[in-house]
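In: below is the sequence, then the predicted model.
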Amino acid sequence: MEPDLFTAAAEERQEKDPSSSPLAVRMRPRTLDEVVGQQHLLKPGSPLRRLVGEGSGGPAGPSSVLLWGPPGIGKTTLAYVVSRATQKRFVELSAITAGVKEVRAVIDGARRASGGYGKETVLFLDEIHRFSKAQQDSLLPAVENRWVTLIAATTENPYFSIISPLLSRSLLLTLESLTDDDLRSLMHRALTEERGLGGAVTLAEDAEAHLLRISGGDARRALTALEAAAGAAISKGDPEITLETLEETVDRAAVKYDRDGDQHYDVASALIKSIRGSDVDAALHYLARMIEAGEDPRFIARRLMISASEDIGLADPTALPLAVAAAQAVAMIGFPEAALTLSHATIALALAPKSNAATMAISAAQADVRNGLAGAVPPHLRDGHYKGAAKLGHAQGYVYPHDVPGGIAAQQYAPDEVKGKRYYTPTRYGAEARYADVVEKVRERLSGESPADGRH
């Protein structure tokens, strides 16, 4: 009995009765040319093209491929296409449920299939980052001896989650999130092609826009929602999937929010102003609207980083590092989990003490520079690390602050044109109160009006 008999039977059943499988399965590409998105990986001569035998030389390349990218963008699909194009057995395992025992069973089956039937095997291992080091080690003999073509998928950074021996033996391909145009093309095909919905229903324009928003770049989510909405429309005898039908089906109301229009900027503005005003509940409301409308989480994270400097500043010096950490986390994990990170940052920023002193300081300094107050650098501050600098008087008379008590030397730093200007006016809010206590004493010492006593 051929080892992939059940897989072959399943494919035959699907071809005879397409409706027996979910729409997302039926619309799975059969060739690389049918793959939606990932055009950077599908150019002529690309590693994926060579892997399926396109181009000169026939099948080539490594026996292990790592696909890295967010959920629902086609990692499983690419593995399936490679298997189909190369006429290899396709075996799928998930690292969530499988262990070393299951991996060894697949490898043993692959060796038997290769020896007894001359048929090679593609092993698709989803969520490989969930495997321990020992479990990943168990894959190495199969990869090194080419007993299987391993295609592993991960949503985590492989440089942190995959062992070095396996990473060095693998071709790493980074997949990009699907765009609205990619999903729109996929939905059109699903609506019209016979293996999809075969033209049984159409999709209203506002329903399509809502479906794109709630899909979050996830093709599987988009097709699952489309199939459910199509079933509801057909059962009601409607030739079109309306926004109302879609909302009823997916239990998620459409949010009035145009990512390219006024609502985009109005809601983003309201989020930042609510944080500035310390209204944490209003801030969370606007954050939720942006998330539910399918806003790019990286855009939200960028706004939070700006808010941390613009409205909080030195009143809480931890606000900016927190916002930056949130942005990095969002870039790595994506939605839906990124919503938790954005909530974390939004709450912290809204409840932090506020100060725009840093914002006002740099604005005032920039205004003076634009108005021509940008005089020559004082000679004693100029670079003196070159031959002839001393003859020009450069770096002469400079007092090294570390050599004086208190570490503050009474000397002029600013150009004459702005000498005595006070750009920074700290508040008494939060941690900035400390700076308010220090800055005047420092300024007095710099001017020579206060003796250095070694204390700040």
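Out: Arrived safely. Numbers count the residues shown, from 1 in each chain.

In: switch to C-alpha atoms for all contacts and neighbour counts from now on
Out: Fine.

In: so which helix or strand takes in the residue nearest the centre of the chain?
Out: Central residue of the chain (Cα atoms, centre = their mean): residue 331, 2.8 Å from the mean position. Element membership of residue 331 [criterion: DSSP states H and E] is helix 319-333.

In: here comes the other one, which I'd like you to weigh against the first:
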Amino acid sequence: MSGLSEILRPKNFEDVVGQEHILGEKGILKLAIEKDSLFSAIFYGPPGCGKTSTLEVIKLNTSYEVYHFNAAITSTAEVKKILEYAAKVKDVKKILIFIDEFHRFNKKQQDIFLPGVEAFDYVLIGATTENPYKMVNPALLSRVRLVAFKKLQKEHIIKLLEKAVNVKKVDINENAKDFIARVSNGDGRFAINLYEILSDIAISIDKKIIDEEILQIYSSDENRVYTAKEHYNLASAFIKSIRGSDPDAALYYMARMIEGGEDPRFIARRLVILASEDIGLADPMALLVATSTAQAVELVGLPECMLNLSQCVIYLSLAPKSNSSTLAIQKALEVAKDTMNLDVPRDLLNIPDSGYKNPHKFGGFLKKSYLPKEISDKVFYTPKSIGKEKKNIEILETLWRGVKQYDDKS
């Protein structure tokens, strides 16, 4: 950890950013700390969101004797010594055992905590970035509380950067703030460390501000970071290439983003959106491919996840394109905004004797509009004669012939 990160460790509740739901007014963790009565828990959330930093607040605001371990470098034999000590002094001292990277202890190793947690010999807090339902022993999980830490948003990263500027006295312009907030992807620790690197570069050339010149120097040195402008330009070209069914161009722009240091999770999220926005019902499998790719990116990480992304990009590029579901929700939203006061038809209410007619009693379909009568003639979804969606035209026309028109006018 850099010196600046250590200096910026929170000392009180106000210093912790982005976790108001647990450390703000009436937050469950804040109340426990204020009462000096902690509970065993698993802190889980993405990297750099404040899980370990919260320990500093606990140390400074409670009477617990704290033992801090990291499961990645600590043996269970070392931990056992403290567990035995805690059992001996439980009547005279309050002991907190805080373990970072808790998931690094396998489920069998985690068994060592069961007796002490159940006997209240100590308070155990395990911090993890992994899904606790998969990585934590179920028997232990049933004896602790799960405390979810949220990913930091851009405004939280900016707040951390402002604190860093107050300490190091090297200013930062808006473009540089945007760059750090974007590449840090909600990781406050990464953001502070990157700010420290950039500020050191600025100081080395007698500058007191991090600006485009400093970003360019950093980019040249690291050969991996690109500017905020390039991020938006390349992302735009990437999406438009897939929409235009050009896999070569799409792969090229994706390669530039990855070489520039783009988070592959950002790319995966964009693919999931595109799968519904631009392909939709022309190939419903596209969404499954994209979401599976996003899961693979989380599981595998760089560099291997580039293979998953490449497969997905090629599939989406060559899939038939339809934006009918996108247009449908846009039309529905427009009408909804203007008709928020319309009553739901009585026969659709969950009340006795509403008059509802169950389609199953009429062969599976009843030719009746379910919209409020004032807008019963509205059509939001118009299928296109593309790919698998062509079948939807036939289905809708068969069901609603003489009532609604579903001609593809695109």
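Out: Thanks, I have the structure now. Just so we're clear, the structure is a prediction, and the values are computed from it rather than from any experiment.

In: how close are the two chains, by TM-score?
Out: TM-score of the superposed chains, computed with TM-score structural alignment, normalised by the length of structure 2, equals 0.70; 368 aligned residues with a Cα RMSD of 4.7 Å.

In: picking that back up, which non-adjacent residue is nearest the residue nearest to the centre of structure 1?
Out: Among residues not flanking residue 331 of structure 1 along the chain, residue 298 sits closest, at 6.5 Å (Cα to Cα, 6 or more residues apart in numbering).

In: now the strand or helix carrying the one you found: buried residues?
Out: In this assignment (DSSP H and E), residue 298 of structure 1 forms part of helix 297-307. By 16 or more other Cα atoms under 10 Å, the buried positions in helix 297-307 of structure 1 come out as 297, 298, 300, 301, 303, 304, 305, 306, 307.

In: contacts for that helix, please.
Out: 268, 272, 275-276, 291, 320, 323-324, 326-327, 330-331, 334-335, 338-339, 342, 345-346, 349 (Cα atoms under 8 Å, 6 or more residues apart in numbering).

In: which residue lines up with residue 103 of structure 1 in structure 2?
Out: In structure 2, the residue matched to residue 103 of structure 1 (TM-score structural alignment) is residue 79.

In: what's near enough to touch its match?
Out: By Cα under 8 Å, 6+ apart, residue 79 of structure 2 lies in contact with residue 69.

In: just the element for it, please.
Out: Going by DSSP H and E, residue 79 of structure 2 is part of helix 76-89.

In: how far does that helix sit from the chain's center?
Out: Helix 76-89 of structure 2 has its C-alpha centroid displaced from the chain centroid by 36 Å (Cα atoms, centre = their mean, to the nearest Å).

In: what of stretch 229-242 of structure 1?
Out: In terms of Cα atoms, centre = their mean, the centre of stretch 229-242 of structure 1 is found 35 Å from the chain centre.

In: what about residue 442 of structure 1, how many residues nearby?
Out: 18 (other Cα atoms under 10 Å).

In: next one: it from residue 170 of structure 1, what distance?
Out: 58 Å (Cα to Cα, to the nearest Å).

In: can you check residue 427 of structure 1 too?
Out: 55 Å.

In: run a quick neighbour tally on the counterpart of residue 43 of structure 1 in structure 2.
Out: Residue mapping for residue 43 of structure 1 onto structure 2 gives residue 24, with TM-score structural alignment as the criterion. Residues lying near residue 24 of structure 2 (other Cα under 10 Å) number 17.

In: isn't residue 24 of structure 2 right up against residue 13?
Out: Yes: between residue 24 of structure 2 and residue 13 there is a contact under Cα atoms under 8 Å: 7.3 Å.

In: shared neighbours of those two, anything?
Out: With Cα under 8 Å, 6+ apart, residue 24 of structure 2 and residue 13 have common neighbours residue 30.

In: picking that back up, and of the buried residues of helix 297-307 of structure 1, the nearest to residue 435 of structure 1?
Out: residue 307 (20.3 Å; Cα to Cα).

In: translate that closest one into the numbering of structure 2.
Out: Structural alignment (TM-score structural alignment) places residue 307 of structure 1 against residue 274 in structure 2.

In: and residue 190 of structure 1, by the same measure?
Out: Aligning on TM-score structural alignment places residue 190 of structure 1 opposite residue 164 in structure 2.

In: counterpart of residue 66 of structure 2 in structure 1?
Out: For residue 66 of structure 2, the residue aligned by TM-score structural alignment is residue 90.

In: helix/strand/coil for the closest residue to that match other than its chain neighbours?
Out: Leaving out its chain neighbours, the residue that sits closest to residue 90 of structure 1 by Cα to Cα, 6+ apart is residue 122, at 4.9 Å. With DSSP: H, G, I helix; E, B strand; the rest coil as the basis, the three-state label of residue 122 of structure 1 is strand.

In: which residues are in contact with the equivalent of residue 122 of structure 1 over in structure 2?
Out: In structure 2, residue 122 of structure 1 lines up with residue 96, judged by TM-score structural alignment. Applying Cα under 8 Å, 6+ apart, we find residue 96 of structure 2 in contact with 64, 65, 66, 67, 122, 123, 124, 125.

In: any of those buried? List them.
Out: Buried subset of the contacts of residue 96 of structure 2 (neighbour count, 16+ other Cα under 10 Å): 64, 66, 122, 123, 124, 125.

In: from residue 85 of structure 2, how far out is the second one?
Out: Summarising the geometry, the distance separating residue 66 of structure 2 from residue 85 of structure 2, computed by Cα to Cα, is 12 Å.

In: same question, residue 162 of structure 2
Out: 42 Å.

In: cool, and residue 282 of structure 2?
Out: For residue 282 of structure 2, the distance to residue 85 of structure 2 - Cα to Cα - is 65 Å.

In: repeat that for residue 56 of structure 2.
Out: Distance check for residue 56 of structure 2 against residue 85 of structure 2: by Cα to Cα, it reads 22 Å.

In: next: residue 214 of structure 2.
Out: 52 Å.

In: now do residue 169 of structure 2
Out: Taking Cα to Cα as the criterion, residue 169 of structure 2 is separated from residue 85 of structure 2 by 45 Å.

In: repeat that for residue 283 of structure 2.
Out: 62 Å.

In: neighbour-wise, which of these two wins?
Out: Set side by side, residue 283 of structure 2 and residue 85 show more neighbours around residue 283, with 20 against 13, by other Cα under 10 Å.

In: burial count for residue 161 of structure 1?
Out: 17.
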